[in-house]
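Novice: sequence below, structure please.
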Amino acid sequence: MKLKITTIGNSAGVILPRELLTRLRLQKGDELYAVETPDGIRLTAYDPKLAAQMDVAEEIMREDRQVLHKLAQ
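Specialist: Below you'll find the model as predicted:
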C-alpha cells in the first residue's frame, strides 16, 4: 500500500486509509509504533517495550504466586 506524506499544520504526516486502519484494528486516537528492523521501518499497534515489561511482570508473578495469593486475601 502506497502512502503519501502530507503537510499537517507545521508538521508532516501520513494519512492512513480506512482499509489499513481496519486491518490494523486501529481507530482515531490509538497509538501506532514505528519499529526499526533490518528491512526498514515497521508500523505496528504492538508496543515492544510494554511487551518486554509484561514478560518480566509475568515471570515475577509466577515466582511469587503464593505471596500474591496471600496479598489478594
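Novice: from here on, just use CA atoms for contacts and neighbour counts.
Specialist: Will do.
Novice: give me the contacts around the longest helix anywhere in the chain.
Specialist: As assigned by DSSP state H, the longest helix anywhere in the chain is helix 48-63. Outside of helix 48-63, the residues within contact range by Cα atoms under 8 Å, 6 or more residues apart in numbering are residue 68.
Novice: and residue 30, that one's in a strand?
Specialist: No. Counting by DSSP: H, G, I helix; E, B strand; the rest coil, residue 30 is not part of a strand but coil.
Novice: could you also give me the structure for this next sequence, so I can compare it with the first?
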Amino acid sequence: MDNLKIEKVGDSLGVALPEEIVQKLQVKEGDTVDISETPDGVEITNRAPNLEKAMQAYQKINEKYKNALRELSK
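Specialist: Next up, the predicted model:
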C-alpha cells in the first residue's frame, strides 16, 4: 500500500487516491464513498451507485402510498 500525503482542501484535509485504488473502488470525481471505522482502522467503500436513486424513488412511493403500505404491513 502506498503512503498518502494529507493535504489541505479548502477548510478540510484530504488525500489524493492513487489510480489503482480509484479503479478498485470503481469511483470517479463527484462520487460518494462511505468511510467506516473497523477494529483495524478505517475502511473506504464505494457507495452503491444506484442507492441514492433508489432512496429517492422509495421516498416518492412511500409518501404517495403511505396508507396502502401501512395496511399491507399489517
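Novice: next structured bit after the longest helix of the first structure?
Specialist: helix 65-72 (DSSP states H and E).
Novice: checking residue 22 of the first structure next. Helix, strand or coil?
Specialist: Relying on three-state DSSP, one would call residue 22 of the first structure helix.
Novice: again with residue 3 of the first structure
Specialist: Under three-state DSSP, residue 3 of the first structure comes out as coil.
Novice: relative to residue 29 of the first structure, how far out is the residue nearest to it when sequence neighbours are not counted?
Specialist: Leaving aside its sequence neighbours, residue 3 of the first structure sits nearest to residue 14 (Cα to Cα, 6 or more residues apart in numbering; 6.6 Å). Computed as Cα to Cα, to the nearest Å, the residue 14 of the first structure to residue 29 of the first structure distance reads 14 Å.
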